[in-house]
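S.K.: fold the following for me, if possible:
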Amino acid sequence: MSGGALTGIKVLDLTRVLAGPYCTMILADLGADVIKVEAPGGSDETRSWGPPFQNGVSAYYLCTNRNKRSITVNLKTEEGRAIIRKLAEDADVLIHNFKTGSMEKWQLDYESLKTINPRLVFCSITGFGETGPLSHLPGYDYIIQGMSGLMSITGSEESGPIKIGVAMVDILTGLYSAISIEAALLERGKSGMGQKIDMSLLDTAVSSLANVASNYLISGHVPRRLGNDHPNIVPYSIYKALDGEIIIAVGNNRQFSTLCEAMGIAEIAHDERFHTNDARVQNRTLLGKILEEQLQLKPVEYWTELFCAHNIPCGPISSMDQVFNQPQVNAREMVVEVNHPEAGVVKLVGSPIKLSRTKTKIERHPPVAGEHTKEILLQAGYSLDEIEQFESQKII
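M.R.: Down below sits the predicted model:
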């Protein structure tokens, strides 16, 4: 990678599945040299997750591993661990998501590595963090969604608790990790010292509760599942039109008055049951019925065009095929094509980061396991004879 905001930053990526690889993909898109470390043969479980596959390559793996180089190293051998220590000597960042205690057992923990590279930024991603009574447990997005309270507020009273449609806790943890790493690198520019970052899926999930957590902490009332309704604002939900459903997101009294006028029910805005947001929250069910009686007279497209003309926030609910056929999505280059040596030409979701000078680039396909092992080891100063010996001993 060249020309990106993080060009010159070397990252050792000892993560797998989603949170860690998502973090390092962000860094790689920004120009960092990310070296993905796996066991010989490839140990990122997502390589086998599917279907779908494209020519045997997992779509799941492809989604978070572009712009990286791949090296395979057997960390169960001292020789393999020595290779990681060698690579860490001039690395800027090391990130892992092994279970708490694993890196200490291998002497690849922060305290061990900072003696050979005090400038190293070391990021640990675990389910529950490295302190506290649950620190020894593994963590999985689905379980954390349940334990954090996210599932208790997702779904309706009738549906029961529902998980978010993607592993959002993993994704948010990846984002927080990238922010933390970049902050530590900025601070290192002033102090000259690296530091350790302790990231937890549970911490991230709890922080994502945002206003719902604040509502509880201030009021003491345990929130109930509201389906698609907003706990604090009405009308702010999904409503049925003639041929489908439409999202209406009215944020203030002025917008509500404009909505009622556009729908031909202007008098509703002056009804004391709906005149203020507080009143609308108290009477959300009744207001929903009144709105849907009108909305079901016309199709979604009619209402969307009408509301947009009146600057009323609204939108349809798009299926995946509709999303990736949207002119706006394509205009923002949110679908890119990359040549892969095994899968052929693959389509990937583009980066949402739009920088004016140091633009994000997708220059490398998601790597085949061990694709760059020899290249990386030669750059680290190993000879061809040493590399061949490592291969014969199954160290790489």
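
S.K.: from now on I want contacts and neighbour counts done on CA atoms only, so please keep to that.
M.R.: Noted.

S.K.: tell me the spacing between the closest residue to Cys23 other than its chain neighbours and Leu355.
M.R.: Nearest residue to Cys23, sequence neighbours excluded (Cα to Cα, 6 or more residues apart in numbering): Gly174, at 4.2 Å. Taking Cα to Cα, to the nearest Å as the measure, Gly174 falls 20 Å from Leu355.

S.K.: the more surrounded of these two?
M.R.: Using other Cα atoms under 10 Å as the criterion, Gly174 and Leu355 rank with Gly174 on top: 25 against 11.

S.K.: number of residues surrounding the nearest residue to Arg224 once chain neighbours are set aside?
M.R.: Ranked by Cα to Cα, 6+ apart and with sequence neighbours excluded, the top spatial neighbour of Arg224 is Ile153, at 6.1 Å. By other Cα under 10 Å, 22 other residues sit near Ile153.

S.K.: can you give me every residue that contacts Ile153?
M.R.: By Cα atoms under 8 Å, 6 or more residues apart in numbering, the contact list for Ile153 reads Pro161, Pro223, Arg224, Arg225, Leu226.

S.K.: second input sequence below; structure requested for side-by-side comparison:
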Amino acid sequence: GESGPEAGRPGYDLIVQGESGLMDLTGFPDGPPVKTGNSIADLAAGTMAAHGIVLALFARERTGAGQKVEVAMLEVMASLLTYQGQAYLSTGVSPRRKGNEHPSIVPYEVFEAADGYLTIGVANSSLWTRFCQALGRPELAKDSRFDTEARRVEHRATLVPLLGQIFATAPVATWLERLGQAGVPAGKIKSVGEALDSEHLRARGAIVPVTHPTAGTMRMVGPPIRLHATPGEVAGPAPLLGEHTEEILTKLLGYSSAEVTGLRAAGVV
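M.R.: Coordinates of the predicted model:
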């Protein structure tokens, strides 16, 4: 941000992840703090900046006046703490790392099957009953230790290892089929390659081909926001160094070709 006692500090993604409390929440209780697998602070700050610009444009339509839009990476990440941040503000107790556990939902985490990992989201008692039936263990739904959300959280240390033993008996695909038929939210933990090559993304047209001037045809992730009346598209790959210099100088800034030649000769561009 532009104010405050630390306004002059450099704001790199990793630094902000640590300073915001996010890294202290990420990882397992007996391990060190861990950053996310991508540059979430950079990406979230850019996304919020885009939102801010749109808000300012709407305000201009109403008032006729423009305004400055300020987005601070640290504040963006503080807002993304969501319920974890509010838990501290309400109780004065900082939440700690829990690995893949959810603080108030069980089971809502990662399990290892016979050939890989899957995620399970059993967020209410109706899902819990269907989940137990899909596992072939309907009696667990009526077990007094697990028959309410609160009791499942209370007996997490007993329930999670028990479920782990069950999931270890069959491959991921088998569990996903059973859970899907029961309407229980579940998914395979995929590699980046598996995710981007998935049939679903391919059918959605989410991965698009572009032509690079030196690398040839390559694939990129398309726009995730779909406007059905005015859809966007990937205009092309990242430009080469200086690829659009002359276009910008002549078409946007009004320089003549002779002036651009002079700038090149002087080493300015």
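
S.K.: what subset of the contacts of Ile153 of structure 1 is buried?
M.R.: Those of those that meet the buried threshold are Pro161, Arg225, by 16 or more other Cα atoms under 10 Å.

S.K.: would JSON lines of the contacts of Ile153 of structure 1 with secondary structure and distance to Leu134 of structure 1 be doable?
M.R.: Putting the contacts of Ile153 of structure 1 into JSON lines (DSSP: H, G, I helix; E, B strand; the rest coil; distance: Cα to Cα, whole Å) gives the following:
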{"residue": "Pro161", "secondary structure": "coil", "distance to Leu134 of structure 1": "23"}
{"residue": "Pro223", "secondary structure": "coil", "distance to Leu134 of structure 1": "25"}
{"residue": "Arg224", "secondary structure": "coil", "distance to Leu134 of structure 1": "27"}
{"residue": "Arg225", "secondary structure": "coil", "distance to Leu134 of structure 1": "27"}
{"residue": "Leu226", "secondary structure": "coil", "distance to Leu134 of structure 1": "30"}
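
S.K.: across to structure 2, which of the contacts of Ile153 of structure 1 hold up?
M.R.: Here is what carries over to structure 2 from the contacts of Ile153 of structure 1, by both residues aligned by TM-score structural alignment, their matches' Cα atoms under 8 Å: Pro161, Pro223, Arg224, Arg225, Leu226.

S.K.: now do the helices in the stretch 51-200 of structure 1.
M.R.: For the stretch 51-200 of structure 1, helices defined by DSSP state H, counting those that start in this stretch occupy the ranges 59-62, 78-88, 102-105, 110-113, 141-147, 168-191.

S.K.: check the gap between the residue of structure 1 positioned farthest from its centre and Leu306 of structure 1 for me.
M.R.: Largest separation from the mean C-alpha position in structure 1: Glu267, at 44.2 Å (Cα atoms, centre = their mean). Shown here: Glu267 of structure 1 relative to Leu306 of structure 1, a distance of 19 Å by Cα to Cα.

S.K.: sorry, back to before: need the counterpart of the residue farthest from the centre of structure 1 in structure 2.
M.R.: Glu267 of structure 1 maps onto Glu139 of structure 2 when the alignment is built from TM-score structural alignment.

S.K.: quick one: contacts for its match?
M.R.: Glu139 of structure 2 neighbours (Cα under 8 Å, 6+ apart): Cys132.

S.K.: over to Leu14 of structure 1?
M.R.: Lys36, Val37, Glu38, Leu94, Ile95, His96, Asn97.

S.K.: chain neighbours aside, what residue packs nearest to Pro103 of structure 2?
M.R.: Closest to Pro103 of structure 2 by Cα to Cα, 6+ apart is Val153, at 8.0 Å.
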